[in-house]
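[1] Let's see this in three dimensions:
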Amino acid sequence: MGIVTSSSGSSATGPSSYPRSLLLAEVARATQRLADAGVPSPRFDAEELAAYVHGTERPRLHLVADAEFDARYWEAIARREAREPLQHITGRAFFRYLELQVGPGVFVPRPETESVVGWAIDAVRAMDVAEPLIVDLCTGSGAIALALAQEVPRSRVHGVELDERALQYARRNAEGSRVVLHQGDALSALPQLGGQVDLVISNPPYIPLTEWEHVAPEARDHDPQLALFSGEDGLDTIRGLERTAHRLLRPGGIVVIEHADSQGGQVPWIFTEDRGWADAADHPDLNNRPRFATARRVNR
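    Model (predicted):
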């Protein structure tokens, strides 16, 4: 049933009517603007920005009084309309049970990676190890490392990041946690831990250079290029990480590598038996698209 909105900010459905806050009316207008701009989740983003600007939560937006409407909301909507990431505007990203600080200079964690971490957490919990040693390569904001430290309470977690700007966000997010951060190249990281690690996990750059023009503007124009692109087929970094993981893991240790859904079936072939791996396999995300590969290091 349609809703007819009057100029006074109230609305009616059929013969009965009910008051509608100015903010909710503006959220409806903002949703249409974002949809017209091609934003993938216009209603969610319009509500999230309204909650952020007005210092409340999305389910409580209807409690914001008309007199409290903040015109800065339209400034935030204009930025999102220009395809600036929602998380850059609010300065925060939610990942599993975490709220992280993010912004220009660091990769914004995606919901797809949550299923990757979920699989890794289950794998570590299944290990007969009192204090599992975990390494997160290309840690970015620290999302993966922090989620593992939080959900595997006795784990010892190290995160490695090359870029100084990204590492600054990781340091802020990891403050007070057990995660130990290192600045360095993931391909030569942590020689002191060779042969000791139980789990190596990474969400590395994996977009082919040839796909640049097809990448969503939120990522292409705002995420660090270092975190996105990796050679003509997108697999250059993953090939290097295969050797790093083999060097770091103990026999029986597990590697978990995120990749693009279009690379399903390709990444497990990097972790071959003749290079010291077993049980290489792909796994789907919550949308049933191939999202990450795993393999077990063998003693050879």
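[2] use CA for all of it now, contacts and neighbours both
    Noted.
[3] now residue 250: how far from residue 290?
    As judged by C-alpha to C-alpha, to the nearest Å, residue 250 and residue 290 stand 27 Å apart.
[4] Look up how far residue 210 lies from the spatially most central residue of the chain.
    The residue lying closest to the centre of the chain (C-alpha atoms, centre = their mean) is residue 109, at 1.6 Å. Relative to residue 210, residue 109 is positioned 23 Å away (C-alpha to C-alpha).
[5] Over to residue 173?
    Taken as C-alpha to C-alpha, the span from residue 173 to residue 210 is 33 Å.
[6] More neighbours: the two, which one.
    residue 173 (20 against 12; other C-alpha atoms under 10 Å).
[7] Confirm the more buried one sits in a helix?
    Yes. Secondary structure assignment places residue 173 in a helix (DSSP: H, G, I helix; E, B strand; the rest coil).
[8] which ones are touching it?
    With contacts defined as C-alpha atoms under 8 Å, 6 or more residues apart in numbering, residue 173 is in contact with 100, 101, 141, 142.
[9] Quick one: neighbours of the last one, just the number.
    The one in question is residue 142. 30.
[10] ok, now the third one?
    For residue 141, the count of nearby residues is 30 (other C-alpha under 10 Å).
[11] Look up the closest residue to it, ignoring the ones flanking it.
    The shortest distance from residue 141 to any non-neighbouring residue, by C-alpha to C-alpha, 6 or more residues apart in numbering, is to residue 170 (4.4 Å).
[12] For the comparison step, fold the sequence that follows:
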Amino acid sequence: MTPNRPAAMIREGIERLARAGLPTPRADARLLLAHAARLEPSGLATTRELDDVVARRYEELLVRRSSGEPLQHLTGVAWFRTIKVLVGPGVFIPRPETESVVQFALRQLVALRPSTGPEPVVVDLCTGSGVIAASIADEYPGRPRIWAVENSDEALQWARRNLEPRGVEVVHADMADALHELDGHVDLVVANPPYIPETAASQLPADVVDHDPHEALFAGADGLDALRVLAGTAARLLRTGGWLVAEHDDTQGGSAPQLLADTGFFHTIEDHPDLTGLPRFVSAVRAPRRPRDEVEE
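    Here you go, the predicted structure:
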């Protein structure tokens, strides 16, 4: 009987996943074997041989991954910045591009941090798995008061599992009507809303269209429908001088900032690239309230 040596099993996995046309076969094979063996990936290097039960689990995982099932659904976790969150069917899988959004949001929060008095108030709209709120809760050098809003019943369950242990308040609501009790008192609104134009659906990889929730992906003909709602909600929630930080599609580097400018609720509107240099998110500061804002919001 051929020994189940990790190095040989990983090599075989790489070959099979590469033949299936997957973009990261080496990383996937290693993570799948570690998951099958109930080990951290680093533990494979010190393991001489794995039993047949692990080999059978690994075989099943390779078959499912080769068919296009997301790696994160198979392992049940997604790594993001310094944390890992629980994910699965029914929730959007966090993407590396969103890490730039969190980095910028944290920088603004640190600048806002008071020397005395209450910590900043943060609202994460369209929280999904809760990965943005979780990252802020873990990385901010203090104890910010964080609310995370999600409308999907399925995604809400994942958000609660990831956020409630971190002390984040998870709210089941449509973002348009959420958290009126915080109106005018929020320091930062951050969001990764749906932003893909419906006309672009045919251009997406099958593993995205087949496994990510459509309501987490698409936002009308131009991809900006969710941002339109988000802008109004952020204007309502934010105090004067509070920040809005929102992710967008890499084709919306001009249209997303213009949308915020057209509302009249914000100033210091800027667009920012992700780590690959593509337009990725917009930031804006809440302008002083005008007498008509209450009606418009």
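[13] quick one: TM-score?
    After superposition, the two chains reach a TM-score (TM-score structural alignment, normalised by the length of the second structure) of 0.91; 283 aligned residues with a C-alpha RMSD of 1.7 Å.
[14] re earlier: can you give me the separation between whatever residue of the second structure lines up with the residue nearest to the centre of the first structure and residue 24 of the second structure?
    Alignment note: residue 109 of the first structure maps to residue 94 in the second structure; criterion TM-score structural alignment. Residue 94 of the second structure sits 16 Å away from residue 24 of the second structure, going by C-alpha to C-alpha.
[15] Likewise for residue 134 of the second structure?
    Taking C-alpha to C-alpha, one finds residue 134 of the second structure at 26 Å from residue 24 of the second structure.
[16] Those two: which is more packed in?
    Just comparing residue 134 of the second structure and residue 24: by other C-alpha under 10 Å the higher neighbour count belongs to residue 134, 26 against 11.
[17] The more buried one and residue 65 of the second structure, how far apart?
    27 Å.
[18] what does residue 106 of the second structure give?
    Residue 106 of the second structure is 34 Å from residue 65 of the second structure, by C-alpha to C-alpha.
[19] Between the two, which has more neighbouring residues?
    Neighbour tally, residue 106 of the second structure and residue 65, criterion other C-alpha under 10 Å: the higher count belongs to residue 65, 24 against 19.
[20] so that one is in which element?
    If you go by DSSP states H and E, residue 65 of the second structure is part of helix 52-66.
[21] Return the residues in contact with the residue lying farthest from the centre of the second structure.
    In the second structure, counting by C-alpha atoms, centre = their mean, residue 1 sits farthest out from the average C-alpha position, at 44.5 Å. Under the criterion of C-alpha under 8 Å, 6+ apart, residue 1 of the second structure has no neighbours.
[22] Same check on residue 192 of the second structure?
    98, 125, 126, 127, 246, 247, 248.
[23] just checking, the last one touches residue 191?
    No. Checked against C-alpha atoms under 8 Å, the pair residue 248 of the second structure and residue 191 is beyond contact range at 9.5 Å.
[24] Looking at these two, which one has more neighbours?
    residue 191 (28 against 25).
[25] does whatever residue of the first structure lines up with residue 128 of the second structure sit in a helix, a strand or a coil?
    Counting by TM-score structural alignment, residue 128 of the second structure lines up with residue 140 in the first structure. State at residue 140 of the first structure, reduced to three classes by three-state DSSP: coil.
[26] ok, back up a step: aligned against the second structure, show me the partner of the residue nearest to residue 141 of the first structure.
    So, by TM-score structural alignment, residue 170 of the first structure is matched to residue 159.
[27] ok, now residue 195 of the first structure?
    So, by TM-score structural alignment, residue 195 of the first structure is matched to residue 184.
[28] Looks to me like its match is in a helix.
    No. Counting by three-state DSSP, residue 184 of the second structure is not part of a helix but coil.
[29] check contacts around it.
    236, 237, 238, 239, 240.
[30] Next, count neighbours for the second one.
    The local packing count at residue 237 of the second structure equals 25, with neighbours defined by other C-alpha under 10 Å.
[31] Which residue is the nearest non-sequential neighbour of it?
    residue 183 is the one closest to residue 237 of the second structure (C-alpha to C-alpha, 6+ apart), at 4.1 Å.
[32] so the one you found makes contact with residue 236?
    Yes. Taking C-alpha under 8 Å as the definition, residue 183 of the second structure is a contact partner of residue 236 at 5.6 Å.
[33] So between those two, which is more surrounded?
    Of the pair residue 183 of the second structure and residue 236, residue 236 is the one with more neighbours under other C-alpha under 10 Å, namely 24 against 15.
[34] Where is the longest strand in the first structure?
    In the first structure, taking DSSP state E as the definition, the longest strand is strand 249-258.
[35] which other residues reach it?
    Residues outside strand 249-258 of the first structure that contact it (C-alpha under 8 Å, 6+ apart) are 113, 116, 120, 194-204, 238, 245, 291-299.
[36] still on that earlier bit, tabulate the contacts of residue 173 of the first structure (CSV), appending distance to residue 129 of the first structure.
    Listed next are the contacts of residue 173 of the first structure as CSV, based on distance: C-alpha to C-alpha, whole Å:
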residue, distance to residue 129 of the first structure
100, 29
101, 32
141, 27
142, 23
